[in-house]
Structure formats: C-alpha cells, structure tokens
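J.: Fold the following for me, if possible:
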Amino acid sequence: MHAKTDSEVTSLAPSSPTRSPRRPVYYVQSPSRDSHDGEKTTTSFHSTPVLSPMGSPPHSHSSVGRHSRESSSSRFSGSLKPGSRKISPNDASSRGAHRKGHKQWKECDVIEEEGLLEDEERDKGLPRRCYFLAFVLGFFILFSMFSLILWGASRPQKPKVTMKSITFEQFKIQAGSDATGVATDMISMNSTVKMIYRNTGTFFGVHVTSTPLDLSFSQIPIASGTMKKFYQSRKSQRSVSVTVMGNKVPLYGSGASLSSSTGTTTLPVSLKLNFIVHSRAYILGKLVKPKFYKKIECDITFDPSKLNVPISLKNSCTYD
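T.: Predicted structure coming up:
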C-alpha cells in the first residue's frame, strides 16, 4: 500500500468544529559546515519538523525525540572545531605534560646555548689575553735586544784621557811636628795637572767624575786634588786642569834626604801621580747606562830648577 504523508493526511482530513490535539513536532538540527573555509566553522541549525504518525504509541514519540536529540547533539558536537571541543581530564593532563616537557626541553636548550656562549667567550677571551701577553713579552724582548745592541755598540767607544803636563808652583820642605807633637820634616807643595778628555761616542754623551788625584813620595801621599764633575757631549773633547796641593804633610824619616837649610830641595824628587776617571753614558734616558773606567798612573820627576815650568807627562803615564 502507498503510505500517505502527513500533508496528505492533513489535507484529506475533514474539517471538524472540534480541533484535534496538536501533535508534537520534532526538529532535527543538522550543522552545515563550510568546506571551503579552513579557518572558521560556522554551525547553522536547520529546523525540520517531524510529525509523529497517526496512531503511533506514546513511547514511539519519545524514542523518536530522544533519538533525534541524541543524533543532533552528536552531530553538533562532532561539527565543532578541535580547539573548541571540551577537553577531557585525561587530554588536559597529557597536554599539560606535553607542555611541561616542551618547556623543560626549552630550558635545556637555553642552558646549553648559554653554556656554548660562555665557552665561546672563554675561547675568545683566552686568545686575547695570550695576544696581550705575547705583545708585552715581544715588546720587552725587542726592547731588551735593542738596548743590548746599543750597549754593545757603545762599549768600543771608550773615552780617551791624555795627560799633558804638571806644573809645580811651590815645593817647600821645613822642620816641624805632627799632630801628636813628634818632630819631623814637613812638606808643602802646590801644583797644577793638565789633561785632555775626549768623548769618542758617536751617539751618546758622558758624565765624568774621578777619584782624588794623589801625588805621593815614597808611598806617602803628600798632595791631593779633586777634579770637578762635568758633562761631555758626543764626539767632543776638553782640557781639564786640576790643582794638586798639600800643606805641611809630615814626612817622618823619608824626608831626611830632601831637607836643606834653605827650605828647598836641591836634588830631583821622584813622585807618583795616580787616579781613576769614571765616565757614565745615558742612552734612552737612563735605561742604558754604559760605564767606562780609566786608571791613570804617572811617574814624575821634580826638578828644583824647573819651578813654575810645565813638566811634560806625555811619556810618563800609563792608562788602564
């Protein structure tokens, strides 16, 4: 048989003054998803009335309605976006664990990256310190070598001292007594020693001093003199005069042969002059200071007939 639809039943049913009770109407909610839009999912509900057939038992209506609601709710829940789904506790815990693990991995990556950066900085810092130390050490070595070269080059350029002459202005012997009252012959003399000092250095000047010039008779110092300090520039020379004198120096027994009634000796007197000349050069400020020593000894013979006459020392001196 052909089953009549609800619309046909409604149209064929005779109109009666008494209105029959309205049948329950069920709506089926079907979500419509826009398949072309990947970002948003719009849920639209289409309400379709479903009429309960005539003569259907009451439980059938409830079952149909319940089935319709369940199907619509399941369809509605299935049509939602994954992000808008209701997350179950298990899913939340797993996602939290995943995030926690991901965060821990991030922290490990950060720590590892910081360690690499520290290693790189350490690797970069070590060569810099090494370069600095190498530069300082190299500079010190080069400077030391340069200073050593200058010192070695200055050593052969020794100053030269040439003794010229000695002039006796006074040479007197007289009787007297020493500080303790012992009677003895005593000598007083006055002389001038002349010399030439020459600096042979080509790139440095020198500061010159000397020990006292001692004039002795029979190993007894009878006169002494001091040379004044001076500075001599490179490749230059000067004449130096030093006064050597003594006043009432006791001779004790050594002066017996020199004494006379006139107070002056009539015999030649052998004397010895000795002293040391110190020369110091300053190169590169005071960093390189070569020193030069010249020991001079002269054998002098005093002739009473040549008083106030210069006595040549050209061949009478030794230089060490």
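J.: can we go C-alpha only for contacts and neighbour counts from here?
T.: OK.
J.: In the protein, where's the longest helix?
T.: helix 89-154 (DSSP state H).
J.: That one - contacts with which helices or strands?
T.: If contacts are counted by 3 or more Cα pairs under 8 Å, 6 or more residues apart in numbering; DSSP states H and E, helix 89-154 sits against no helix or strand.
J.: Before we compare anything, build this one as well:
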Amino acid sequence: MAVTMHVKSDSEVTSMDHGSSPPRSPRRLVYFVQSPSNHDVEKMSYGSSPMGSPHHYYHCSPIHHSRESSTSRFSASLKNTRNHSAWKKIQKEPESDDDDDENDDGVGTFGGLGRNLRLYICFVFLFVVLFSVFSLILWSASKGYKPKVFVKNIVFENFNIQAGSDHSGVATDMLSLNSTVKLVYRNPATFFGVHVTSTPLELHYYQLQLASGQMKKFYQSRKSQRTVVTVVVGHQVPLYGGIAAIPNTREHHEKMAIPMNLTLVVRSRAYILGRLVKSKFYRRVQCSVTLRGNRLGKPHNLTKSCDYR
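T.: I've put the predicted structure just below:
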C-alpha cells in the first residue's frame, strides 16, 4: 500500500523559523511500503529534524519500492509453498506409516515362519545325524559279541537197511535212521538278546542225504546259554546202491562203519534298538562222524571233529 504525502524540506522549516520566506524547493514524494504477507513491520529510517523530534519516514524511490514489493511477494509465495508442502507431508506421513506397518507385519510374519521352518529342518537333520551315529556305534559294538555254537555229540538210536522199493516202484535198498544231536548255544552280549533259528540238520553219506531234522527256534537273552537237542531221522530212504548191502545180522551190525557229515547253519538276529537297529550273525557248522554198529545208543563226541565258520 503506498500513500503520497507532501512534506516540507529541512530548508523550508529553517526558513520559517527565522521568519524569512526563502525560495521554494521542489517537493519530493515519500512512500510508505507495507508488505501484506509479512506481519512484522519493516523498520523505517529515522530522520532528525532541527527540532530534534524524530520523523518515521522511509525515503525511497519508485524503483526501490518495486524491488521491495517483488521481493516481499516472492518471499511470501515461497513461504506459502513451503507451508503447503509441509501440510501435504503431514497428511501423507500417517498413510505411509500404515503402509510400512502393513508391509513390516507381512514381512515379519513371513520371516518368522521361514525362521521357524529353518530351525525345524535343522533340528530334524541334527536328530537324524545323531541317531545315525548312535545306531552305527551300537551296531559296530554288537559285532564284537558273536554268538557261540558248539556241537557236543550225536547219538544214533537205531540204524536199519532192508530191501524195498521207492515211490515209483523201483526196487532198491531202503535205509531207516534215528538219531539226536546235542549242541550248546551261548550269547555273550551284554546289552541285547538274540532270536535264533537254523537250517535243517542233515546227515549225508557223501552226496546222499540219509537223515534230517529241524531245530526249534528260540530267544536267547544276554549273557546266557542253553543246550539244544534236535532229532535227526531218516525213514525209508532209497539208497540206489549208494551203500553196499549190509546183512541184517547182529554180527554184521556191530562191524559196520559208515562215514557221515553233519551240516547246519545257525542264524541269530539281534534287535538292538527296536526294529531300527538290527544285527545278524551266521554260524556254519560241519562235523564229521562215523556211524559204528557197536556204538548204537551211545553218544559220539563231536567237540573236536567240527568245523565252525
């Protein structure tokens, strides 16, 4: 806002004080400038009159007024722009925070699930490794406790060869044999028991099978042993000339001697850690024995005539 006023110059004031009327000087325009956007009143220059009273006048030219007005308007515009930008920022910040919270919640939840999954996988893997190592240690330790099998003796109860015919009607000598085999089974293990089975016990005359018998399966606890007796029999076995005919007389029976082989395989299975850790043991036994007619009904000692593998 600009206001135009007529102000007397200093020379005119001095002339009036002395009562003389000097020639008039040209009048000068004085402008008061106030910025509408600025609440602070601009400082004005103080002029001293000869009377010593201050006059709050600001002397400027129209060019200076124009520059000040442009500067004030630019400052006000810049300030309004900054205020408007700050208000927009204040309005946007809560939304941004909400979005960040939602994103953080989603990422945090997914990250938590992923971390829990990784921990679970690591725990399972560590458990499998430790369990495998522990099982391997037990399995290796069990191999140092192999079961022991000893065939003590065999008793031939009776032996008979007589003429006959096989199932197809072919005439041949027929053999009947009845015997019992006694063996000792020992489990030296200190931390597991074993389940024991075996293949059939067989008596052979070279390649000809004369008798067989099946041992009953059983369970043997740790650090224990038992004696097992198995019946091995042969009934009406066709010889087809494999064994020379033996007269059925007492004298010839006492003199007969027929070499035989007794064979069997003892199988032991240990469940060390339930069904998860198992250990198997096999013991192959082959004994040489001679059937003598004068020792029927008496035990034939086999402790030194058997091979164990």
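J.: just to revisit the earlier point, quick check: what element follows the longest helix of the first structure along the chain?
T.: strand 160-177 (DSSP states H and E).
J.: In the second structure, which residues correspond to that next one?
T.: Mapped onto the second structure using TM-score structural alignment, strand 160-177 of the first structure spans residues 148-165.
J.: May I see the buried residues of that stretch?
T.: Counting neighbours by 16 or more other Cα atoms under 10 Å, one finds that the buried residues in stretch 148-165 of the second structure are 149-156, 159, 161-162, 165.
J.: same check, this time on stretch 238-246 of the first structure
T.: 240-246.
J.: what does stretch 285-292 of the second structure give?
T.: For stretch 285-292 of the second structure, by 16+ other Cα under 10 Å, it's 285-289, 291-292.
J.: who's in contact with Arg283 of the second structure?
T.: Taking Cα atoms under 8 Å, 6 or more residues apart in numbering as the contact definition, Arg283 of the second structure lies against 149, 265-267, 308-309.
J.: Among the buried residues of stretch 238-246 of the first structure, which are located in helices?
T.: Using DSSP H, no member of these falls in helices.
J.: In strands, which of those residues fall?
T.: Counting by DSSP state E, the members of those that fall within strands are 240-246.
J.: can you redo the residues you listed as JSON lines with distance to Pro212 of the first structure?
T.: Conversion of those to JSON lines gives the following (distance: Cα to Cα, whole Å):
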{"residue": "Val240", "distance to Pro212 of the first structure": "14"}
{"residue": "Ser241", "distance to Pro212 of the first structure": "13"}
{"residue": "Val242", "distance to Pro212 of the first structure": "10"}
{"residue": "Thr243", "distance to Pro212 of the first structure": "11"}
{"residue": "Val244", "distance to Pro212 of the first structure": "9"}
{"residue": "Met245", "distance to Pro212 of the first structure": "11"}
{"residue": "Gly246", "distance to Pro212 of the first structure": "13"}
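J.: which two of those lie the greatest distance from each other?
T.: Val240 and Gly246 (19.9 Å; Cα to Cα).
J.: counterpart of Gln207 of the second structure in the first structure?
T.: So Gln207 of the second structure corresponds to Gln219, using TM-score structural alignment.
J.: any idea how far Val182 of the first structure is from its match?
T.: 20 Å (Cα to Cα, to the nearest Å).
J.: now do Ser305 of the first structure
T.: Distance, Ser305 of the first structure to Val182 of the first structure, using Cα to Cα: 31 Å.
J.: tell me the contacts of Leu177 of the second structure?
T.: When contacts are taken as Cα under 8 Å, 6+ apart, Leu177 of the second structure is in contact with 156-160, 210-211, 233-235.
J.: Quick check: of the residues you listed, which lies closest to Gly242 of the second structure?
T.: Nearest to Gly242 of the second structure among the contacts of Leu177 of the second structure is Leu210, at 10.6 Å by Cα to Cα.
J.: ok, back up a step: I'd like the list of the buried residues of stretch 285-292 of the second structure that fall within strands, please.
T.: The members of these that map onto strands under DSSP E are 285-289, 291-292.
J.: Chain neighbours aside, what residue packs nearest to the aligned residue in the second structure for Ile300 of the first structure?
T.: Taking TM-score structural alignment, the alignment pairs Ile300 of the first structure with Val289 from the second structure. Leaving aside its sequence neighbours, Val289 of the second structure sits nearest to Met260 (Cα to Cα, 6 or more residues apart in numbering; 5.3 Å).
J.: do the same with Ala270 of the second structure
T.: In space, and not counting its chain neighbours, Ala270 of the second structure is closest to Val194: 4.5 Å by Cα to Cα, 6+ apart.
J.: Map the one you found onto the first structure.
T.: Under the alignment by TM-score structural alignment, Val194 of the second structure pairs with Val206 in the first structure.
J.: OK, contacts around its match?
T.: Val206 of the first structure neighbours (Cα under 8 Å, 6+ apart): 199, 231-234, 279-282.
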